[in-house]
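Trainee: Dropping a prediction and its sequence here:
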Amino acid sequence: MIGRLTGLIAEKNPPQIVLDVGGIGYELDVPMSTFYNLPGAGERTTLLTHLAVREDGHFLYGFLSEAERFAFRLLLKISGIGARTALAVLSGLSVGDLAAAVTRQEIGRLIKIPGIGKKTAERLLLELKGKLAEVGGAAPGVVADTVRDDILNALLALGYNDKEANAALKQLPADVATADGIRQALKLLSKV
């Protein structure tokens, strides 16, 4: 098993890179979250890897963090989820966002990912429940905070994306009420 590779980035063609390790070029498929955080071509990097051996070939997947690799391996254990779908999930949501979506049972966030339908999203929510909490980086107090959940869901329902809604949510006072929080978040978002 190949667990980690350190080398120079020879090529970057999303979602695949070629990592030159001692003159040998390893092709790795990476989630877009990893791809965007990689240094430029010719620069040195270290990737954690997952090697999949199938009858049609050997496939290597690379990740910048242990949390991403752990989530990828959890996704692969789910019936009907292959490597491409697992990469799509990790490209569409960070591990923390995925953990929060699973904890809150937010099927809508998963359906937004290309290639994920309602049935697949339901299966993901069921199979991942309780398995990503410690890895996702989401503090239990934040996940359990129903006022913040309500504000976030209201912003998402109004058409704001996850990034915009979470950025506004971070700027709100900790003890804000739901209605006031929504009003303040909308004011913050209107200034952008």
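Mentor: Here it is on my side, so go on. Bear in mind the structure is a predicted one, so any value in this text is a computation, not a measurement. Residues are numbered from 1 along each chain as shown.

Trainee: From now on I want contacts and neighbour counts done on CA atoms only, so please keep to that.
Mentor: Noted.

Trainee: how close does residue 113 get to residue 122?
Mentor: Using Cα to Cα, to the nearest Å, residue 113 is found at 13 Å from residue 122.

Trainee: quick one: the helices in this protein?
Mentor: 32-37, 66-76, 83-92, 95-104, 107-111, 118-128, 140-144, 146-157, 162-170, 178-190 (DSSP state H).

Trainee: Tell me how far the fifth one lies from the chain's centre.
Mentor: I take that to be helix 107-111. 13 Å (Cα atoms, centre = their mean, to the nearest Å).

Trainee: do the third one as well
Mentor: When C-alpha coordinates are averaged (Cα atoms, centre = their mean), helix 83-92 and its chain have centres 8 Å apart.

Trainee: The structure to be compared is supplied as follows:
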Amino acid sequence: MIGRIRGILIEKQPPDVLIEAAGVGYEVQLPMTSFYQLPDVGEEAIIYTHFVVREDAQLLFGFADKSERALFRELIKVNGVGPKLALTILSGMSAAQFIQCVTHDDYTGLVKLPGVGKKTAERLVVEMRDRLKKLAEQGDGVTQLPTLTAEKDGATLLVTTDVKEDALSALVALGYKPVHAAKVINTVYSEGASSEDLIRDALRSMG
């Protein structure tokens, strides 16, 4: 199993990166909480990984630290939660915030995430409660991001700039509907913002 990669970042297109180590380029998908912590393209990065083998693909998921990877590994054990949904959950809130939602039976915070309905939220709380007792004690180094809040209104649906297109592609890959994502992107967009800034601000305002 590939558990850790140390190499040079060749490409960054959220939520995907290409990192070269020992002459091999690895395509890795990261939750946005980890993506925000990456250095610039051309610099060295260390990514903790989880390797998934399917009949039709071999996938690498990456994380900024071991605690977030540990939470990801527990999430995909939950009935009805696959790697894509687990990645979406960790993009919408930090590992520490997810632990807080489960500990306090905060179903409302969980259902704000795309792909997490009431039944899935209930399963997450029930199945993760005991597992998270141990993970909560190992939460050092987890990036703190605000949980998702209500959607802002009044945005147009036109997406024109490369920065906006990059942000839209990332949000759609995380499970958000294109029209909804485009609307929020135009609401939070400010001149000079990078695609990473735009994704972060959109995630903060989307519900």
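Mentor: Structure received. The model shown is predicted, which means the values in this text are computed figures rather than measured ones.

Trainee: List just the one of the helices of the first structure that sits closest to residue 4 of the first structure.
Mentor: helix 66-76 (10.6 Å; Cα to Cα).

Trainee: Give me the mean distance between the closest one and the second structure.
Mentor: Following superposition, helix 66-76 of the first structure is found to deviate from the second structure by 0.5 Å on average (mean Cα distance after the TM-score superposition for the first structure).

Trainee: what's in contact with that helix?
Mentor: 48-50, 62-63, 81-83, 86-87, 90, 95, 124, 128, 132, 135-136 (Cα atoms under 8 Å, 6 or more residues apart in numbering).

Trainee: whereabouts in the second structure does that helix align?
Mentor: Mapping helix 66-76 of the first structure onto the second structure (TM-score structural alignment) gives residues 66-76.

Trainee: If any of the contacts of helix 66-76 of the first structure are buried, give me the ChimeraX selection for them.
Mentor: Entered in ChimeraX, the line below selects the buried ones among those, by 16 or more other Cα atoms under 10 Å:
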select :48,49,50,62,63,81,83,86,87,90,95,124,128,132,136
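
Trainee: re earlier: right, so the helices of the first structure: which one is the most enclosed?
Mentor: Highest mean neighbour count of the helices of the first structure: helix 95-104, a mean of 21 (counted as mean count of other Cα atoms under 10 Å).

Trainee: which residues of the second structure fall in strands?
Mentor: Residue ranges of the strands in the second structure, as given by DSSP state E, are 4-13, 16-21, 24-29, 44-53, 58-63.

Trainee: Wait, residue 3 of the first structure touches residue 48, no?
Mentor: Yes: under the criterion of Cα atoms under 8 Å, residue 3 of the first structure makes contact with residue 48 at 5.9 Å.
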